[in-house]
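Q: Give me the fold of what follows.
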Amino acid sequence: MPATIPNTLVAFGANEDSFFLGHGRRRTFRGVTDEFAAQVQGDDLPITQTEWISFDPTGTKYIAKNDDRKQFCHSTDISQDLIGHLKTNGGSFITLGSGDNYFIKHNKGWNARLPPKHSENIAQLKPVVNNFDSALRGLLFGHEQSHIFLFVGGFASDLNEETQNDAEHPLTKVLTEFDEGWCIEPGSTLCPYSDRYFFLKFKKPNDTVIQMRWSLPNSMSEDLAELKQLAESPEDQIFLTQLRMVDMQRQQTQAALAMQQLRMQSQLNDMMCASMVQGGNSMKLATGGWVEVPRY
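A: Below is the predicted model of the structure:
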């Protein structure tokens, strides 16, 4: 289940008339493929179970994950190399770049096919980021060469020169605002056709509060505002309240299971210690039984 309730999902397509938006239990989209539309309109990718959706810059290739089912939904034409990693290692966060470029974070680390600029930045970051492979959580592909690396303790961005040098640019301003002590969360996305548009989720390590910042084309902004307004309706609020209760019960169950595992481990450790002590005494007794002590 996504980290926030209500959950907000944003995915940019090839232009301002191609996108997906979701909030609460509702969604809207334009200019997407029939294949993708069928999956988001069916039971495969409900907003309440989907943490992220990634389009490639053409808006035709896509991949998303149903968190509750641990199931991936994707277009039939995504990289077979990426499919191979999915089958072998699963995946927690995946983004698609131009052509066959991609990034996948999985339970054994990460794999990627990247443009030269992105690979050069990885080579520069590896020596200065502790445990780089485990610390790297994701990569956001943006407009042209713009991209952001997501780490467990922060983020590193490399934007197009014009954007980087403009202190008043909306993306530059937001990244500066959250530069110290914040991480960018999966579910964030950059726009492939303009640096001016983005949707970013920021969170401090070991915290649960998520701050969202976005800059969207007018049509997307209006549609998102409408979705947010609909989420305030009585029927949607009842649904979201029930969803929060389910999520709370899930967290309590997970906490109880973790405590049970800790108790079992503690009991096992106690049994092992007791066995070692008894074993030590037995050895002493056996030795004592066979040693002849001279009497004087």
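Q: CA only for contacts and neighbour counts going forward, please
A: Will do.
Q: in the stretch 1-150 of the chain, which spans are helices?
A: Ranges of helices in the stretch 1-150 of the chain, per DSSP state H, counting those that start in this stretch, are 34-41, 80-89, 116-125, 132-135.
Q: residues making contact with the second one?
A: With C-alpha atoms under 8 Å, 6 or more residues apart in numbering as the contact definition, helix 80-89 has outside contacts at 102, 104, 106-108, 111.
Q: quick one: contacts for the residue most central in space within the chain?
A: Note on the chain: the residue nearest the mean C-alpha position is Pro186, at 3.4 Å, using C-alpha atoms, centre = their mean. Counting by C-alpha under 8 Å, 6+ apart, Pro186 touches 51-52, 93, 138, 201.
Q: mind checking how far it is from Thr4?
A: To Thr4, Pro186 is 12 Å away according to C-alpha to C-alpha, to the nearest Å.
Q: swap in Met259?
A: From Met259 to Thr4 the distance is 25 Å (C-alpha to C-alpha).
Q: for Ala286, same thing?
A: 63 Å.
Q: now swap in Leu159 and tell me
A: Leu159 is 28 Å from Thr4, where distance means C-alpha to C-alpha.
Q: So these two - more neighbours on which side?
A: Leu159 (19 against 14; other C-alpha atoms under 10 Å).
Q: Now do the contacts for the more buried one.
A: Applying C-alpha under 8 Å, 6+ apart, the residues contacting Leu159 are 145-147.
Q: before we go on, could you also do this sequence so I can check it against the first one:
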Amino acid sequence: MPHDGRLKVVFGPAPDSYFVTYGKRYAWNNAPESLVQTFQANSELDPMNVAWISIHPSNEYWAVKTVLGDNLYVAPRTPDTLLAHLRPTSDAHSLTEDKAQALSFTADGRGFFVRRAQRGYVLELGGAPYALDVAELRASIPDFDARVRDVLFGRDGTWICVYRDAGFTANLDGPAQDPEHPLHKVCKELTEEAECRVLEGSVLSPHDDRHFVLRVQIGDKIVTRWNLPDAMLAVVNELVERTNDPAEQALIEQSVMTSANNAMMVAQIQADIQAQGMRTVQDMFRPYTTRYEYRWERR
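A: Coordinates of the predicted model:
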């Protein structure tokens, strides 16, 4: 099992569909053709530079967010109603572009969650069967609107709210309520960690409540807790085996060093721009930083 957090998994519209990245490699089955073509055509979409991928259950549209550059790629067929929530604002006085920081879809595709850099979040359940009461969460979670960063939607009404600085709230519904259920056991396990933060790239399967990937930071180490179907597990194992090749490891180390140097350069540009008082989007480069604190509760 990979423990360094490089694994990224997105479940597709059918139980046998997926897009998986690990190290500098990626694999897919029955994924949107336009998504695969976008990865193949853009060197920026090195798997090491991918923060998250989201695919609509219809398989017709998707989005990918990068780490360095904080860039957002979207499918050509993305509906205008959704695109309006993903686009940055045209405010020339903004310090940061208001593009989506998180995007997730309900298992049936009728609803979605989008977190924007500046305009807060949009939660549209569209009649999907999730007992997600925002008013109740606002009453129990201080500063909920400002702190919620993502909502992971699973099967049978299960969802996990991930917060910017307060971990997550898990609603384990249906079979996941069983203490012996894989997802339930992992959530319970994470509550026993003194310092545990849920990271980008975490996802629940819309097809089987037993399948999920939770990327977490425990202390100063990033680890992955997951349970995957056999076909996907075989693909992951193959990617891990190839990535462990010494030549591949050398490429990864070089990529990490380049990314670190680029991040330092971007941070310096940001400091210089702020010192000079420039405030236009064109003048501003924002480094990728995310911070979480852990919280879990069974509702």
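Q: The top helix by length along structure 2 vs structure 1, average offset?
A: Identified as the longest helix of structure 2 according to DSSP state H is helix 246-276. Following the fit onto structure 1, the mean deviation recorded for helix 246-276 of structure 2 is 3.8 Å by mean C-alpha distance after the TM-score superposition for structure 1.
Q: For that helix, buried residues please.
A: Neighbour counts over helix 246-276 of structure 2 (16 or more other C-alpha atoms under 10 Å) mark 252, 255, 259, 263, 266-267, 269-270, 273 as buried.
Q: How far off centre is it?
A: Offset of helix 246-276 of structure 2 from its chain centre (C-alpha atoms, centre = their mean, to the nearest Å): 21 Å.
Q: With stretch 41-53 of structure 2 instead?
A: Relative to the centre of its chain, stretch 41-53 of structure 2 is centred 13 Å away, using C-alpha atoms, centre = their mean.
Q: Now do the end-to-end distance for it.
A: End-to-end span of stretch 41-53 of structure 2 (C-alpha to C-alpha): 16 Å.
Q: Ala156 of structure 1: neighbour count?
A: For Ala156 of structure 1, the neighbour count with other C-alpha under 10 Å is 17.
Q: where's the nearest residue to it once chain neighbours are set aside relative to Tyr197 of structure 1, distance?
A: Spatial nearest neighbour of Ala156 of structure 1, excluding adjacent residues (C-alpha to C-alpha, 6 or more residues apart in numbering): Phe149 at 5.1 Å. Distance of Phe149 of structure 1 to Tyr197 of structure 1, computed by C-alpha to C-alpha: 18 Å.
Q: now structure 2: which of the contacts of Pro186 of structure 1 match?
A: Retained in structure 2: 51-52, 201, out of the contacts of Pro186 of structure 1 (criterion both residues aligned by TM-score structural alignment, their matches' C-alpha atoms under 8 Å).
Q: Now do the strands in the stretch 1-150 of structure 1.
A: Ranges of strands within the stretch 1-150 of structure 1 are 8-12, 19-23, 26-30, 50-55, 62-66, 71-74, 93-96, 102-106, 109-113, 136-141, 147-151, based on DSSP state E, counting those that start in this stretch.
Q: Show me the contact partners of stretch 28-40 of structure 2.
A: In contact with stretch 28-40 of structure 2 (C-alpha under 8 Å, 6+ apart) are residues 12, 16-20, 45-46, 59-62, 75-76.
Q: make it 10 Å
A: Identification of contacts with stretch 28-40 of structure 2 by C-alpha atoms under 10 Å, 6 or more residues apart in numbering yields 9-21, 26-27, 41, 45-47, 53, 55-56, 58-64, 73-77, 232, 235.
Q: One more: stretch 274-283 of structure 1?
A: 268-273, 284-289.
Q: same deal with stretch 221-234 of structure 1?
A: Residues external to stretch 221-234 of structure 1 that are found in contact with it (C-alpha under 10 Å, 6+ apart): 6, 8-10, 20-29, 214-216, 218, 220, 236-240.
Q: 8 Å instead, please
A: Stretch 221-234 of structure 1 is contacted by residues 21-28, 215, 236-237 when judged by C-alpha under 8 Å, 6+ apart.
Q: whereabouts in structure 2 does that stretch align?
A: Stretch 221-234 of structure 1 corresponds to residues 233-246 in structure 2, going by TM-score structural alignment.
Q: list the buried ones in that stretch?
A: Of all the residues in stretch 233-246 of structure 2, those buried under the rule 16+ other C-alpha under 10 Å are 235-236, 239-240, 242-243.
Q: As JSON lines, those residues with secondary structure would be great.
A: Below are the buried residues of stretch 233-246 of structure 2 laid out as JSON lines (DSSP: H, G, I helix; E, B strand; the rest coil):
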{"residue": "Val235", "secondary structure": "helix"}
{"residue": "Val236", "secondary structure": "helix"}
{"residue": "Leu239", "secondary structure": "helix"}
{"residue": "Val240", "secondary structure": "helix"}
{"residue": "Arg242", "secondary structure": "helix"}
{"residue": "Thr243", "secondary structure": "helix"}
